[in-house]
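Asker: model the following, please.
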Amino acid sequence: MPLPRPLTCALLLTLIAGAIAPDATAAKKKSAKSKTSAVAAPAACTDFHAYANASWLKSNTLLPDVSSLSAMEQLGDHARQQQIDLLNAAMTAPQGNVQKLLGDFWASGLDEAAVERDGANPVAPLLGRINAIRKAGDVSAAIAALHQVGIPVVFNFGADVDLNDLNRHIGYFSQGGLGLPDPAYYTRSDADTRRLLGQYNGYVQKILVLTGTPAEKAAAEAQQVIDLETRIAQASRPLPDLRNPRTNYAPVAVDGLAKSYRKLQLAEFLKAQGVNDDVVSIANPQLFAQLDKLVGTLKPAQWKTYLRWRVGDAMAPYMARAWRDANFDFRGRVLAGQVAPPSRQQLVLDAINLAAGPMLGREYVARYLPAGTRSGAEDIAASVLHALDAAVTTDARLGDAARNEAKAKLARLKIEIGAPHRDLDYTIQPMGRGSFGSNMLIASTWHHREEMKRIGRGNADRRWDVLPQQPALAYDIAGNRLIVTAAVLQPPVFDAGSDRAAQYGSFGALVGRELSHAIDAKGRLVDAKAELRDWWTPSETSAWESLGSRIAAQYSAYPDPVAGSRVQGNLVREVALADQAGVELAWNAFNTAQPSPSKEARQAFFAGWAHLWPQQVTREVAAQRATSSVYAPGQWRTNGPLYNLAAFGDAYGCKAGAAMQAKADQRILLWPAAMPVVTPAKK
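Answerer: Next up, the predicted model:
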């Protein structure tokens, strides 16, 4: 419902979740030291993933209706339950204004009887505004008003990074306004597409009737909607063309919009959204010229029908059962292939995260992120960043200019843990518990208002593109910052009760793999001044490609026993390189923080890494991932990086040439000159 993000994020934000989760029945687990202090069994040198995760693999078998299970999925489940617990507490005994808002929102959504009694009341004011349209000027004003409440109609508009100045956001006008996910659905003539269009037509009719269309006119009005959307689709670009952020960026001066789009009134649109900036992006001016023409030439009655449909479609999941059923029958069953709708509790939680996610995130951080956990994570992240800086100093692949650029970039890199540094304005209309649909619109209006504040100079770090209650650990390329959400700082990513060695092996390695993106094949596209340019030479690019080819060959030799095939090394190579970088950097940082670590501490470090990746999948899921996923199976995400480290063999007594220990001339290391020589602590 609110604010789809422009596709510029595909280049500028690399949000790679490093999240995993504990066994739900063993949240209070023993420390990593107690699990790994015994003399290693030969299995550790054969398959460390199976050895270190034996307990998890034994206690987490797949149920008949579950196709995959992993530590990452468990952490997501755990974070969702924490949010539910928080909302239940806010509903019964709110602490402060934000909790009062959240508690009322939650209570109104859980009260299904009240939702049924509410009927179409939540959208009545919006429909009244639409039904009052008489002329073209009324159409453009109605479009702006619906965007204000978080219902994007006709086109999309959102804040994103200015590709010419990464320190600011600008507004992006982009294609949208369609009820089907692909513009091609409106123009293809094959049988499957025609069948889908017929089902879509039936859905549009159901929603129009619910918004007030007489049943005998529903078919004709649905065709009006599809006719208008077809005109929009014909001027829209194919989806593959939207994948290149540069082709979706075309800055234009705001002061020329009124003349260029007289009927659409884009200048007035910006004022209505509270945007006061001198430039916006319009990457498809032909589309907006067509929209401008349509506003001036189509009869107001057709626009009224279309806008009523868009309101009904957007709000249907949050309304009475007739609305929800119609929505799920098409969007759930037909488009998404879902068998059953989400539970009431899940539907309401998703709605709150969509419209009031930052509010929930604020309270989540206060409830679930202890100060000691935050400070411990900050210390480890800072030490890993220092290790990366030291590794760059000895990186033989980089020339002097690239090395200096990398070090300058790392010197400016920011680490943000828990929640964004800049908070939001939580001034909002009171919600109450009477109407879930109305509360959705209130929250969505607030969300849109705060999103629009991102537009302007100096606002690039205003907030994250992930919520604090969502497990994520990521490097933001545009902002040159490490983002660590509160939800990810839980076992086994960060177990406050475990050994420091295990924390470095899990959290530290994930930090290292994300920080490596600041100077890798993606990070090289943005320099220390946050300018888009490639600061590598051809020889440095060639050296990286050579390293990538070696690690791709290593992973291509690994079997995927569940899928019955081999890992596709070229598919997983970039993630494999990042994993290798992460373990190396965390190991270096750990040995700097704790010189001459004991054997038990060294084993705890490597066990911490392994505990991130246990998983169970069906053969069908494994086969699908084998040909499409950039992530290797959990077994090889554990074993691949460790195989290349002599320190792992030393910790577990693995001989060179064993399954878990490469011979010296076969090791693949990103920074061999920076790897510490470990002197075990004396007994």
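
Asker: when you work out contacts or count neighbours from here on, use the C-alpha atoms and nothing else.
Answerer: Fine.

Asker: could I get the full set of helices for the stretch 151-300 of the chain?
Answerer: In the stretch 151-300 of the chain, helices defined by DSSP state H, counting those that start in this stretch lie at 191-210, 218-234, 257-260, 266-272, 285-297, 300-315, listed in chain order.

Asker: let's have those in a markdown table, adding mean neighbour count.
Answerer: Converted to a markdown table, those look like this (neighbours: other CA atoms under 10 Å):
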| stretch | mean neighbour count |
| --- | --- |
| helix 191-210 | 18 |
| helix 218-234 | 19 |
| helix 257-260 | 15 |
| helix 266-272 | 18 |
| helix 285-297 | 18 |
| helix 300-315 | 22 |
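
Asker: let's have these in a markdown table, adding distance to H517.
Answerer: Conversion of the helices of the stretch 151-300 of the chain to a markdown table gives the following (distance: least, CA to CA, whole Å):
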| stretch | distance to H517 |
| --- | --- |
| helix 191-210 | 41 |
| helix 218-234 | 37 |
| helix 257-260 | 38 |
| helix 266-272 | 36 |
| helix 285-297 | 34 |
| helix 300-315 | 37 |
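
Asker: relative to S565, which of these is closest?
Answerer: Each of the helices of the stretch 151-300 of the chain was checked against S565 via CA to CA, and the shortest separation belongs to helix 191-210, namely 32.4 Å.

Asker: for the closest one, packing partners?
Answerer: Based on contacts counted as 3 or more CA pairs under 8 Å, 6 or more residues apart in numbering; DSSP states H and E, the elements that helix 191-210 packs against are helix 218-234, helix 300-315, helix 321-327.

Asker: alongside the first, I'd like the structure of this one:
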Amino acid sequence: MKWPAAAGVLFLIAGVAGAAEGGQHGVQLGDIDHKTEPCSDFYAYANGNWRAQNPIPASMTRWSRRWAASEANKDRLKVILEAAAATRAQHGSIAQLTGDFYASCMDEARVEDLGIKPLQPLLTEISHIRDSAGLQREMQKLHAMGVIAPFNLYGLSDDRNPDDVIVQIDAAGLGLPDRDYYFKAEDRFQQARSRYLAHVQRMFELAGYAAGDAKAAAQAVMKMETSLAQHSLDNVALRDPKSTDHKLTFAQLTQLMPNFDWPQYYSASKLPRGELNVAQPELMKEIDRQLAATPLADWKIYLSWHLLRSAAPSLSKPFVQEDFAFNAAFLKGVQEMKPRWKQCAESADALFGEAVGKIYVERYFPPQAKARVQEMVENLRLAMRETLRDLQWMSASTKQRALEKLATFRPKVGYPDKWLDYSGVRVSRDSYWDNVVAGRQFNVRDNWSSVGKPLDRERWGITTPTSDAYYHPLLNEIVFPAGILQPPAFDLAASDAVNYGAIGVVIGHEISHGFDDQGAQYDAHGRLKNWWSDADLKAFQARTACVVEQFEGYFIEPGIHHNGKLVLGESIGDLAGARIAYRALQISRRGKAPLPTIDGFTPEQQFFISWGQFRGDETRPETARSMVQGAPHPVAKYRVIGPLSNLPEFQQAFQCKTGAPMVRPAAQRCEVW
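Answerer: Sure thing, here's the model as predicted:
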């Protein structure tokens, strides 16, 4: 791929920092709060000054240099999309697809004029359903356009044989964030239920229902969803892959749900009737029971509601504003909507990510960046290999299997080698919602078409401009898109200590997911299969219990603390990521001159400050409460102080005294990897 000269622009937003010999800079000096001792509160020390000077924008839930960089990616997408929209490109080309999609989204006058009209044919269709067979046909039709209720069906690798892509049937169809919102007695959950009822009623009123009918419809939705929630697993149970591993034949699926016409659903979806997995059988039984017991009128209201909530962000202002008022303002504390262009850019990336991403990397991701990150990945793998080799608590036989698993890790950096072909998608400038449907239908068909075929390991599960990364346990791969490979995570102009402290810890974090409480249940071939001896597994679980206990003690406000079991995997990732990234930094210097001190900070200090500056988000209280309830990641403060307080290397780097807040007592210190 050819790279234009403009690609270097991506790396010019790091800010001002001192420079070492050769031009490489160190940490962000102006971000540091020198009034705070690093051994007392490293989260406040590393970038407390930046947070004080950069309050959370009204349209955001969290804010830090990392989130600012993620939003800057949207500015680049805007340049790409506006250029495409300004031309009339050849039909079927990437420029035509992305340009017409963006133009239809930005045509607010047209969107406002249409109002709910684009959705009306589907709502009318639902209202005319006459029997259960018609209801089930409508469910399949809605699923094919990404409206997933009351369950979700998609293609994914088989937990027991990852090279086979099978049908996975999972929970969906709740309008509140998770099952516990329907039952917990605390005031914030009761308030959420009350606000949700009002929200559903208001959306039905916007769709043309009289106030009394809309109120009755909201009550019907809440009743159905509460019953579905009652038969759903909670967030902690869902973290154990064994709890969602229920392999069935097609015949067994029809026996599990005798009231559902699975042959018709599969035929309409063009799915092969092979083996499949049902993540939550009890929920599917409840859906089947409700097909027989719940009045058809309530089912039609339920489907209408989930169509409305799915479409609302793509309709006229009253729907967009009501959706924002509940899902963003109330649940997360966001104060205002993002500008229209940014919403349109995010939508284009979500639906046509590889079309937009292909242009993104051509303009903004130079080959030298990919090469340097690939080198870092290899050093991180070597650090993990040496860590595993040196373990004292793991037997030789289990250690060998762990090393075999690490050897099969497949890293993906920057962008796919093979891009999706969108040439068959029909997009015009007439109706934004219709274009959203076209994009959703393409993505659903693309996914369903993978079922029954050999796994395509070249596919990515994240778009190129996304500022994030992931580990896939079934594919045993770690993925770092171009969108995260920019300051403050990665900067070609930064010292190795700074880069290893930021993107290096992220790389180590993703590698360690292969050996966290979930990933450790998958073997070198990505199979859900035990590879541990009984004694080693017991020792591993004792070590992870330390992390659970540590995070149970972290409160975001009085009375609300983290659920240690919910955040266990991500907290293991942060702890191991910091440890092995630090080791990888030392590996990178073997045979080379020592790294320099920059601006008075040693390389070791730069490493840890870099992590604090990359990870140090300010978070809205409402968002923090939502995260504690349902997110697998801890809030940023504890992603900084949690892992570092366990590391002797951190204590040594800042000469922290025993008993300092950032130094956990030796008897309580957690070490997994």
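
Asker: quick one, longest helix in structure 2?
Answerer: The longest helix of structure 2 (DSSP state H) is helix 367-390.

Asker: which residues outside it are in contact with it?
Answerer: When contacts are defined by CA atoms under 8 Å, 6 or more residues apart in numbering, helix 367-390 of structure 2 is touched by residues 3, 399, 402-403, 406, 411, 413-414, 485, 492, 500, 504, 507-508, 511, 580-581, 583-585, 587-588, 673.

Asker: now swap in stretch 582-597 of structure 2 and tell me
Answerer: In this structure, residues lying in contact with stretch 582-597 of structure 2 by CA under 8 Å, 6+ apart are 20, 376, 379-380, 382-383, 496-497, 500-501, 505, 602-603, 607.

Asker: how about 6 Å then?
Answerer: Counting by CA atoms under 6 Å, 6 or more residues apart in numbering, the neighbours of stretch 582-597 of structure 2 from elsewhere in the structure are 379-380, 383, 603.

Asker: and for stretch 70-82 of structure 2?
Answerer: Counting by CA under 6 Å, 6+ apart, residues outside stretch 70-82 of structure 2 touching it are 99, 467.

Asker: equivalent range in structure 1 for it?
Answerer: Residues 76-88 of structure 1 are the counterpart of stretch 70-82 of structure 2, counting by TM-score structural alignment.

Asker: and that stretch, how far from structure 2 on average?
Answerer: Following the fit onto structure 2, the mean deviation recorded for stretch 76-88 of structure 1 is 2.7 Å by mean CA distance after the TM-score superposition for structure 1.

Asker: among the contacts of helix 367-390 of structure 2, which are in helices?
Answerer: Taking DSSP H as the definition of helices, the contacts of helix 367-390 of structure 2 contribute 399, 402-403, 406, 507-508, 511, 580-581, 583-585, 587-588.

Asker: host element of K565 of structure 2?
Answerer: When secondary structure is defined by DSSP states H and E, K565 of structure 2 falls outside every helix and strand.

Asker: check contacts around it.
Answerer: With contact taken as CA under 6 Å, 6+ apart, K565 of structure 2 is in contact with V548.

Asker: returning to that earlier point: including distance to R667 of structure 1, could the helices and strands packed on helix 191-210 of structure 1 go into JSON lines?
Answerer: Formatted as JSON lines, these follow (distance: least, CA to CA, whole Å):
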{"stretch": "helix 218-234", "distance to R667 of structure 1": "53"}
{"stretch": "helix 300-315", "distance to R667 of structure 1": "54"}
{"stretch": "helix 321-327", "distance to R667 of structure 1": "54"}
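
Asker: tell me what the longest strand anywhere in structure 1 is packed against?
Answerer: Using DSSP state E, we find that the single longest strand of structure 1 is strand 165-175. In this structure, strand 165-175 of structure 1 makes packing contacts with strand 155-162, strand 279-282, strand 456-457, judged by 3 or more CA pairs under 6 Å, 6 or more residues apart in numbering; DSSP states H and E.

Asker: just the angle for it relative to strand 155-162, thanks.
Answerer: Strand 165-175 of structure 1 and strand 155-162 meet at an angle of 170 degrees, taking axes from the mean of the first three to the mean of the last three CA atoms, to 10 degrees as the criterion.

Asker: compared with structure 2, how much does strand 165-175 of structure 1 deviate?
Answerer: After superposition onto structure 2, the mean distance of strand 165-175 of structure 1 to its aligned counterpart is 2.8 Å, using mean CA distance after the TM-score superposition for structure 1.

Asker: chain center to that strand: distance?
Answerer: 19 Å (CA atoms, centre = their mean, to the nearest Å).

Asker: cool, thanks, talk later.
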